[in-house]
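1. structure for this input, please:
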Amino acid sequence: MSGLLAGKRILVTGVLTDSSIAFHVARLAQEEGAEVVLTGFGRLSLVQRIAKRLPKEAPVVELDVQNKAHLEGLAEQVAEHFGPDASLDGVVHSIAFAPQDALGGNFLHTEWESVATAVEVSAYSLKSLTTALLPLLEKRGGSVVGLDFDAQSAWPKYDWMGVAKAALESTSRYLARDLGHKDIRCNLVSAGPIKSMAAKSIPGFEELADVWDDRAPIRWDLTDPEPAARGVVALLSDWFPKTTGEIVHVDGGVHMMGA
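-> Predicted coordinates for the structure are as follows:
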């Protein structure tokens, strides 16, 4: 078997539709030789249906990152799909959520309960997911890759999700620090906006899209998740063996443009 991920075992979260970056990560990972397991939250039947659209149907494990029992049993459930010598080479964190009152220009009036939900689901879950899977990851070392949206700027109507993404970036750095001695890397791909199901829940998404139309030095296609997915797959591979705590921008160059 050949390919960037030949022989590797990868867990991918956040596959909701075949337009999501996570779906294309799972597809490319399989095409590059990996075995893939997906996680699903809520409507598992939907994730299972989408899993059938991959080159090889992937098993789906239920995971609510706010559910302690789900996290405590995750490694065992994943191991069931990989056999008696189960290990894990890569984890893809594609999980984010903020209540509606934490978005849309309501920044000054959002209550802590909504902020706490946004931070727990979108940032703290990178830590809880990774530590839940440590029994499998630490056997051979591995790569944890999260999906990010540039937290260097205050974006229109992104509000507390922007704060949560800043927390995600910091969480990734601390995980990189504390897991490096186990040969586990933790990096993020900061992707440009994609018209996915998640995007539909962000008020003012079209304003973000207009920014990319105007400012991206390399033309950005809002309907093409593959460039970001390729960035994730590259970081999952052995081609970045000493890269950790990094944020790789796959955004057409918008992040570095001045006025």
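2. only C-alpha atoms from now on, for both contacts and neighbour counts.
-> Noted.
3. what comes up buried for stretch 198-205?
-> 202-205 (16 or more other Cα atoms under 10 Å).
4. ok, and what's touching it?
-> 103-104, 156-158, 193 (Cα atoms under 8 Å, 6 or more residues apart in numbering).
5. if you set the cut-off to 6 Å instead, what comes out?
-> By Cα atoms under 6 Å, 6 or more residues apart in numbering, the surrounding residues in contact with stretch 198-205 are 104, 157.
6. so what's residue 19 closest to, chain neighbours aside?
-> residue 196 (5.7 Å; Cα to Cα, 6 or more residues apart in numbering).
7. any idea where the helices of this protein begin and end?
-> Applying DSSP state H to the chain gives helices spanning 21-31, 44-51, 68-82, 112-119, 125-132, 134-137, 159-179, 197-200, 205-215, 226-236.
8. now do the longest one against helix 125-132, angle only.
-> Pointing back at helix 159-179 there. Helix 159-179 runs at 30 degrees relative to helix 125-132, counting by axes from the mean of the first three to the mean of the last three Cα atoms, to 10 degrees.
9. same check, this time on the second one
-> For helix 44-51 against helix 125-132, the angle by the same axes, to 10 degrees is 80 degrees.
10. and the angle from helix 44-51 to helix 21-31?
-> Using the same axes, to 10 degrees: helix 44-51 against helix 21-31 is 50 degrees.
11. now do the buried residues in helix 44-51.
-> Applying 16+ other Cα under 10 Å to helix 44-51 flags 44, 47-48, 50-51 as buried.
12. the helices of the chain: which one's closest to residue 257?
-> Closest of these to residue 257 is helix 205-215, at 7.3 Å (criterion: Cα to Cα).
13. here is the second sequence; please produce its structure so I can put it next to the first one:
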Amino acid sequence: MPENALLAGRRLLITGVITPRSIAYAVAREAQLQGARVVLTAYGRPSLVRRLSAQLPEPAPVLDLDVTDEANLASLAARAGEHMDRVDGLVHAIAYAPASCFGAGFLAAPWSDVATTLRVSAHSLAALAEAARPLMPVGAAIVGLDFDARRVSPGYGWMGVAKAGLEATARALAAQYGPAGIRVNLVSAGPLRTAAGSAVPGESEAETAWQHRAPLGWDPTDPGPVAAACVALLSPQFRATTGSVIHVDGGYHAMA
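-> Alright, predicted model coming up:
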């Protein structure tokens, strides 16, 4: 652990670890290197997440979590409490859309698929925050992973709408939780070669655009800059920042 580690003594609950390329995995690794104690969640494949946990600098406990299951959410605080006495930081790295909601199917996607997309990718931020809230003290931070929803991204379909909803949800939560001393922010990343990114039509074209237009350039194989931003937001260094979307995309968002 480096001297003056950003997250020394802090306890984090991190969702969304699916593969070693997951942004959430990079966040968990960087958080541990910065002194945090980490608990991971898994949806549907806990044995896979436990194998990934074993590859971290320090193996982390893994909890089952389905953000569409109210009973599962209701028990989250008690289950997390078996491993840590508080949650100083919560990482929301959850998004899903059926295939019909991507690409040219935007207008044809059935409501049932759209509803799933919105529930899992946007509403889950509020549901997860409320589930963990009993363990979150003054000074705690919630960080979610975003993709810039201010403009249409080819192929992103209803997921773009869900990300706009995620941003609005984060602002609403920031207003609700601010009086309790809890911060809520999002990190908007450029395209990365994750399992989620590979499901988006036109992702390779997006990578090319980023590499040419981002003033700082962009490496779609390196989640490190995004993980570092998440760790900074989870730390006390950003103690007066909430309701914000921090862009970690090489500066692409600022270009006309």
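14. now the buried residues of helix 44-51 of the first structure as JSON lines including distance to residue 215 of the first structure?
-> Shown next, in JSON lines, are these (distance: Cα to Cα, whole Å):
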{"residue": "44", "distance to residue 215 of the first structure": "38"}
{"residue": "47", "distance to residue 215 of the first structure": "35"}
{"residue": "48", "distance to residue 215 of the first structure": "38"}
{"residue": "50", "distance to residue 215 of the first structure": "34"}
{"residue": "51", "distance to residue 215 of the first structure": "35"}
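15. closest to residue 20 of the first structure among those residues?
-> residue 50 (10.6 Å).
16. now for the closest one: what does it line up with in the second structure?
-> Aligned counterpart of residue 50 of the first structure in the second structure: residue 52 (TM-score structural alignment).
17. try residue 30 of the first structure
-> By TM-score structural alignment, residue 30 of the first structure lines up with residue 32.
18. what does residue 61 of the first structure give?
-> So, by TM-score structural alignment, residue 61 of the first structure is matched to residue 63.
19. burial of the residue lying closest to that match once chain neighbours are set aside, as a residue count?
-> In space, and not counting its chain neighbours, residue 63 of the second structure is closest to residue 41: 4.6 Å by Cα to Cα, 6+ apart. Neighbourhood size, residue 41 of the second structure [other Cα atoms under 10 Å]: 23.
20. next one: residue 73 of the first structure
-> Using other Cα under 10 Å, residue 73 of the first structure is surrounded by 13 other residues.
21. what does it align to in the second structure?
-> By TM-score structural alignment, residue 73 of the first structure lines up with residue 75.
22. for residue 169 of the second structure, give its distance to residue 12 of the second structure.
-> 21 Å (Cα to Cα, to the nearest Å).
23. can you tell me the centre-most residue of the first structure?
-> residue 94 (2.4 Å; Cα atoms, centre = their mean).
24. would you confirm that residue 8 of the first structure contacts residue 33?
-> No - using Cα atoms under 6 Å, residue 8 of the first structure makes no contact with residue 33, being 7.2 Å away.
25. so those two - more neighbours on which side?
-> Comparing residue 8 of the first structure with residue 33 by other Cα under 10 Å, the one with more neighbours is residue 8, at 20 against 17.
26. so what corresponds to that one in the second structure?
-> Aligned counterpart of residue 8 of the first structure in the second structure: residue 10 (TM-score structural alignment).
27. now for that match: which residues touch it?
-> 36, 88.
28. and the gap between it and residue 136 of the second structure?
-> Taken as Cα to Cα, the span from residue 10 of the second structure to residue 136 of the second structure is 11 Å.
29. okay, and the common contacts of the two?
-> Joint contacts of residue 10 of the second structure and residue 136 (Cα under 6 Å, 6+ apart) are residue 88.
30. map the residue nearest to residue 19 of the first structure across to the second structure for me.
-> Per TM-score structural alignment, residue 196 of the first structure is aligned with residue 194.
31. tell me how many other residues crowd its match.
-> What residue 194 of the second structure shows, counting by other Cα under 10 Å, is a neighbour count of 18.
32. ok, the one 10 residues further on next?
-> For residue 204 of the second structure, the neighbour count with other Cα under 10 Å is 16.
33. what residue of the first structure takes the place of it?
-> That one, residue 204 of the second structure, aligns with residue 206 by TM-score structural alignment.
34. nothing else from me, thank you.
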